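> Sequence below, structure please.
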Amino acid sequence: AEAGGVRLAFFHYDCYVDGELRLSVREGQAGFFTPAELAAGGGVRWDPAEHPPGDDLPFDPPAVRCERTSFGTDRVRALAQGSPAECFGPGWEATAAHVRTPLLDGERLRLLDEVTVFDPVGGPWGRGYLRAETAVSPDDWFFTGHFKNDPCMPGTLMLQGGLQAMAFYLTASGHTVDRDGWRFEPVDTQPSRAKCRGQATPESRRIVYEVFVRGVSAGPVPTLHADVLGSVDGRKAFLGRGMALRLVPDWPLSQWRVLGPPAVQEDGAPVPLPRLGGLSGHREEKAVAVAADGFRFDYASLLACAWGRPSEAFGTMYEPFDGTRRVARLPGPPYHFMSRIVSVDGVQGGMREGSVVVAEYDVPERAWYFEQNPSRCMPLAVLMEVALQPCGWLASYAGSATTSEQDLLFRNLDGVKTVTGEVTAGTRAIRTRAELTRVSRSGDMIIESFRVVCTADGVPLAELTTVFGYFPRSAFDDQQGLPVPAEERARLDEPCDRVVDLTARPARYCAGEPRLPGRMLLMLDRVTGSWPEGGSAGLGRLRSEKDVRPDAWFFRAHFFQDPVQPGSLGVEAMCQLLQYHLIEGGAADGIVHPRFDPVLPGRETVWTYRGQITPANRLIRVDMDIVESGTDARGPYAVADATLWGDDTCIYRVRGLGMRVVSGPPPVR
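Okay, here's the model as predicted:
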């Protein structure tokens, strides 16, 4: 058509991806204009004050109140790079433990430089307002391809910039803090109108995006309804009316699995989690268990149990958890120690006592825990996980979580273990047999007991009995911990002039033979007390501390959407404090090539957990009594009882934990 000498084109189109309709455009318009006509254009004629929203949209308050009202380039870049806490500050600490936090577009597609105004009750309607700005440069990448001899910013990118500003608003309102792994997407089936009445060219200097909030829904799927105005050097160039953006559940493995082949972290240097989630080219070399409907319990399903869609871990039974609901997870790499399910005996979803799983873990020749442990053998914490993770898998297979309308958290409560062997880089595989021996239920709380036997290349390695529980999240709102007498609590503050900062890696404890682990595995920051003749047996007492960092690697590994420090690493902290005691006491003097056993073999160790360490905690303390010491045929040893405290609450108690100094390298299987 032609109007006033201007040629206009009218169009509509539909876009499909793999046969699925993803985008429809109706009443599309485009025109041919002279440079003079473009320069003389009046821009978008729109005043938000004249278009107030109706009463049909919700207006929920922010999930977290942000102290800041503006954000410079460094803060916006930090958000785009996956660090919301660096952008927003207090209130966003928990996001440091996210496996994959909801992100703005990054790198070249990031279209926001800074946010100059954020006001949840601002704007002409008092419903919220955001102003974001970005500089325009003649070198911007999009000018090269759009168009030849007529460079201008695509209107679709202006729309994308507006959506990024809306995503920033939702994030600044705290709606991503408790939604690890989710992503932003436009609301489908809800039409919006876009107008372009100006352009950004290489001669332009600045684009401003203004978000006028019409409504906000806090959930279960957080959604922002807004009008977005884009201005170029003060001229209103773009308007999006009735735009809607939401946060939707997503799973890191859905993207990561195609990025590369499976990878193993070989040392203490962090490996990006997307690399550890690769499944490209993976083939199962051994037989795996298969469900009645043909579902295979292979490595891909186990990785999905950590980071993927729940139905990809257990089949259709877990489809109800493929949305906003949450389910208990296995730990993810680098703290994931299951390679396949060899066999399973028991009805899936039956919650039957007597159900049995046999799982295998292929031990890598090079793994971070070998490199970090000076003894070059598998540390106790990893050995505990190898034994315990199949219990968690079996509890999920049995369908425990599917019996409640509430989302349940899965926690280890008690255990008794005896270790009889060692695992080295020469070990090929550990086979774990876990049997569900008892199930009891009270309301939404489910208690399950297991009997576990581990072998390494067919040789007995460990036996244990253990108890786990499913609990509603509210059960942890007021963490009571373990009861302790007043005099035991007072020991935490008892003064001592012997304080050792282990973060400085003092040579006496962190160099030579034997020595404490490397930085990744070391669960002690400092020893705050050492009384050689103290404790209940007069054989010594020790006390240590570790500062809790929300970005600690183990929170990301254990668990997705439910970050807690593994109880096994709390026990590992006790092992390391016992190692410190043996070094300090000179137990290794005169021993050729001394090293530590991972734990005193053949001794029964008992643990009780009644609480958790989360990113919200600030301090972990261990208080330990040496209850036995001596020398046997293999070398000097010590046995201890210990408690672990989260801030001021006693949450773990371990009895009979032993450690020994031996000579020579660990045996190679």
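
> Could you use CA atoms for every contact and neighbour count after this?
Noted.

> ok, which stretches of the stretch 401-550 of the chain are helices?
486-490, 507-510 (DSSP state H, counting those that start in this stretch).

> Mind listing what's buried along the shortest one?
Read that as helix 507-510. 509, 510 (16 or more other Cα atoms under 10 Å).

> returning to that earlier point: of the helices of the stretch 401-550 of the chain, which is nearest residue 619?
Residue 619 lies closest to helix 486-490 among these, at 15.0 Å (Cα to Cα).

> if we can go back for a sec, with distance to residue 533 as added columns, please give the helices of the stretch 401-550 of the chain in a markdown table.
Below are the helices of the stretch 401-550 of the chain laid out as a markdown table (distance: least, Cα to Cα, whole Å):
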| stretch | distance to residue 533 |
| --- | --- |
| helix 486-490 | 17 |
| helix 507-510 | 21 |
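
> so which of the ones you listed gets nearest residue 460?
helix 507-510 (31.8 Å).

> Any figure for the gap between residue 539 and residue 398?
According to Cα to Cα, to the nearest Å, residue 539 stands 46 Å off from residue 398.

> When these two are compared, which one has more neighbours?
residue 398 (21 against 17; other Cα atoms under 10 Å).

> For the more buried one, which residues are in contact?
346, 347, 348, 349, 350, 351, 352, 355 (Cα atoms under 8 Å, 6 or more residues apart in numbering).

> from the residues you listed, which is closest to residue 184?
Using Cα to Cα, the contacts of residue 398 come closest to residue 184 at residue 349, 33.3 Å.

> Quick check: residue 587 touching residue 636?
Yes: assessed by Cα atoms under 8 Å, residue 587 is found in contact with residue 636 at 6.2 Å.

> of those two, who's got more company?
When neighbours are counted by other Cα under 10 Å, residue 587 comes out ahead of the other of residue 587 and residue 636, with 22 against 18.

> Where do the strands of the stretch 101-250 of the chain begin and end?
Secondary structure of the stretch 101-250 of the chain (DSSP state E, counting those that start in this stretch): strands at 114-119, 129-135, 183-186, 193-196, 206-217, 223-232, 235-248.

> Now show me the structure for the sequence below, then we'll compare the two:
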Amino acid sequence: MNTAELDFVGEPFDALALTAQATPPPASVRAATPTPPAAEGVASLVRDLRFAMGRAHEQVLRAQTAMQLRAFHAPGALVTGPPASAPTPRADTTGTRVDTEARFKPLARTTVTDLDDTGLANLAAGDIAAVFGDRYAQDGANPDIRVSGTSLAAVHGLDVYGGAWGRGGLTALLRPSATDDTTLDHDAVVEAVVEAAQILALHAGLHLCLVDATFERSAPGLPVQPVVLDCEPLTAGEIDLVVEVTEIDLVPRPYLRVDAQVSAAGAVLGWVRGVTVAVVEKPGVPIGPERGGVPARWLGRVGRFGERALLSEFHLAHMCRGDQGIGMGPEFSGNSDRKATRPPDGGLLLVDRFMEMTGTRGKLDSGSHRTEYDSPADSWYYLDTANASMPNCVYMETSLQAALLLGYYLGPTLDDPDATVSLRNLGGTATVLREVDLRDKTIVEHSQLLSTSPVPGSTLQNFAYTMTVDGEPFYSGDTLFGYFSDAAMANQTGLDAGRHVPTWLDSQDSAPATRIIDVAARRADPAARLVSRGHLALLDQVRVVDGGGRYGQGYLHAVQPIDPSHWVFARHFRYDPVIPGSFGIESCVQAMQEWVLDSGFADGLDNPGFVLPAGLPFTWKYRGQFLPTDGQYTLEVHVKRVEQRPGRVRVVGEASMWKPGLRIYELSDIAVELRAEGALPW
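Next up, the predicted model:
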């Protein structure tokens, strides 16, 4: 796609039409162009209304930013929901159980859950890969990362999502005292908890993103939390610890905090609370790229296939919600605590590592990079999708995030570093090349910057990308992103030059007969299959006109409330909340999936599942955004054709989406496919 393919009509999105102004032109300028009297009155009214709408929209954006600033600086901003249970009684509990989307994603995975004397001795010697496996190998980095003592005799139940808060946990047995003293020093118990915390940190791979670090009890920029010891006198003997992680993060440095229940002979004796373990670089050791974006030396991360990475999960976390100077280089340090371009956060961040990059910061005509994203089978989107594998929105987000990070890294905003800009996707075309199950796979994306075009109020960047798994391409496309000033963002007019264009249903002279698919009721049924739930519960009902729509094949219509507290606003983007365009598309996909099931196409298929249709290019165009304050969105799908092959049915459509008063999304050849288990590829 190039900039000529924006295909604007009139002023579909004033910020993009390159002619938008934040204020109306002075009367002297308006008078310079002769206008018929009647037309002048109408034109003046239109200008005044447009100016008023733009100012109101700008004020809404500023209010949203202020609310997001307060929300993100509040404690616990990255977790949601109350504890599912209270397995460890505690009078002063203030933590929150993390849900499946927000939980910390470990930097490596292992099947090891128990440690004996040999395993503990290896960790004390720093031989971490010998205990947890090759994913923990670090090519000679971190020679001094090791468990600090030998207080523990055994460890059981290592679980990255264990503990009361779902952030990690283990149980441990203290090594019996070698002295004749019948009392156990409380400091020795605290040190045993520290060792358990270090084991949990290694198990989660926190050390893997720094090159020469040590375990510390605090870190630069990390609030100090005193250790609280509330425990009865201890007698020497078998002392058990139940250790649970209360905090874990990569920002400001990789760290975790734990609480530990202390017991003997099945009786709880007390608690150790607030033990912190951080992975901190040695003095003078670099942890991020230099000016220009190139690291002075390897920063410590090894990719999925044993290759040294350029940037790691640590740097991506800082790009999202930490110090962008650490993540991208000192030129970006000023963006850390203000509205600025940044990738999504939490479970919506779908890029893990930069493996290599070409191009020079400040030269925006070309560049490329290769990224990796690990897609564990227990990821929230596999749990919540109606698909047999990864949902369409995650395909899109993974590919688009990798591309936008390439463009942003090269520095299109650095000419005016104090300006606030918003990054938005404007459209693209993507094709699924083959059907593939991506669970527990590492997705490699090759992204290429094709062009950068500065225009009044914005900068446009054009990309091409291909995603591969196991060395074979499975998804490719091209896309266009724009960086927009606040004034440009406040003056949006949608796809139809600000005109109100009704849905097909609303434009009919006589209301056609409709029927309702109750999606919420299906979702509420635990036995219902092939329905999106949880984080992907995007529709409550779909209205159907059988034989209706532009092609006479069927028509779908839905109006969905927008909840300002929806989880996605906290992730996309920090200080600049909007619904991802991919989630709007996912809503249309879900409407089509529900129609396929309701129309009986699953009948006779053996264990059917939804898959992304291969070999069919899909095109999208965005000219606006869904905000937390919009109240609702409306979608329609015109069924274009229904195709059937042995064990498969494919439905192709055209779709649009509206925010109140404006049509802002247009989707061509959007498609869903239902296939029987084991059916031959399309």
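
> ok, back up a step: tell me which of the strands of the stretch 101-250 of the first structure lies nearest to residue 338 of the first structure.
That would be strand 183-186 among the strands of the stretch 101-250 of the first structure, by Cα to Cα, at 28.3 Å.

> So what's the residue count around the aligned residue in the second structure for residue 569 of the first structure?
Under the alignment (TM-score structural alignment), residue 569 of the first structure maps onto residue 583 of the second structure. Residue 583 of the second structure has 18 neighbours, counted by other Cα under 10 Å.

> Double-check that residue 583 of the second structure belongs to a helix.
Yes: applying DSSP: H, G, I helix; E, B strand; the rest coil, one finds residue 583 of the second structure inside a helix.

> can you tell me how far it sits from residue 575 of the second structure?
From residue 583 of the second structure to residue 575 of the second structure the distance is 19 Å (Cα to Cα).

> before we move on, what about residue 393 of the second structure?
22 Å.

> And for residue 60 of the second structure?
From residue 60 of the second structure to residue 575 of the second structure the distance is 13 Å (Cα to Cα).

> So in the second structure, which helix runs the longest?
helix 37-73 (DSSP state H).

> quick one: buried residues of the helix or strand just after that helix?
Beyond helix 37-73 of the second structure on the C-terminal side, the first helix or strand identified by DSSP states H and E is helix 117-124. By neighbour count with 16+ other Cα under 10 Å, helix 117-124 of the second structure contains the buried residues 119, 120, 121, 122, 123, 124.

> any idea how far the fourth one lies from residue 243 of the second structure?
Residue 122 of the second structure sits 21 Å away from residue 243 of the second structure, taking Cα to Cα as the criterion.

> And the strands in the stretch 251-400 of the second structure?
255-264, 267-281, 353-358, 367-375.

> Could you export the strands of the stretch 101-250 of the first structure as CSV, including mean neighbour count and distance to residue 612 of the first structure?
As requested, the strands of the stretch 101-250 of the first structure are exported to CSV (neighbours: other Cα atoms under 10 Å; distance: least, Cα to Cα, whole Å):
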stretch, mean neighbour count, distance to residue 612 of the first structure
strand 114-119, 20, 36
strand 129-135, 22, 38
strand 183-186, 18, 28
strand 193-196, 17, 49
strand 206-217, 24, 32
strand 223-232, 25, 32
strand 235-248, 22, 28
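
> picking that back up, what is in contact with residue 587 and residue 636 of the first structure at once?
Common neighbours of residue 587 of the first structure and residue 636 (Cα under 8 Å, 6+ apart) are residue 661.

> re the thing from before, out of the buried residues of helix 117-124 of the second structure, give me the two with the largest separation.
119 and 124, at 8.7 Å, using Cα to Cα across those.

> how much space between the spatially closest residue to residue 58 of the second structure that is not a sequence neighbour and residue 52 of the second structure?
Spatial nearest neighbour of residue 58 of the second structure, excluding adjacent residues (Cα to Cα, 6 or more residues apart in numbering): residue 490 at 4.7 Å. To residue 52 of the second structure, residue 490 of the second structure is 10 Å away according to Cα to Cα.

> Between the two, point out the one with more neighbours.
residue 490 (25 against 15).

> What lines up with the more buried one in the first structure?
Residue 490 of the second structure maps onto residue 477 in the first structure, by TM-score structural alignment.

> Next, the buried residues of stretch 462-472 of the second structure.
For stretch 462-472 of the second structure, by 16+ other Cα under 10 Å, it's 462, 463, 464, 465, 466, 467, 468, 469.

> What range does that stretch cover in the first structure?
The alignment places stretch 462-472 of the second structure over residues 449-459 of the first structure (TM-score structural alignment).

> can you check stretch 187-205 of the second structure too?
Going by TM-score structural alignment: stretch 187-205 of the second structure matches no residues.

> buried set for that stretch?
For stretch 187-205 of the second structure, by 16+ other Cα under 10 Å, it's 189-205.

> what do you get for stretch 343-361 of the second structure?
343-355, 357, 359-361.

> go on, stretch 630-645 of the second structure?
For stretch 630-645 of the second structure, by 16+ other Cα under 10 Å, it's 632, 633, 634, 635, 636, 637, 638, 639, 640, 641.
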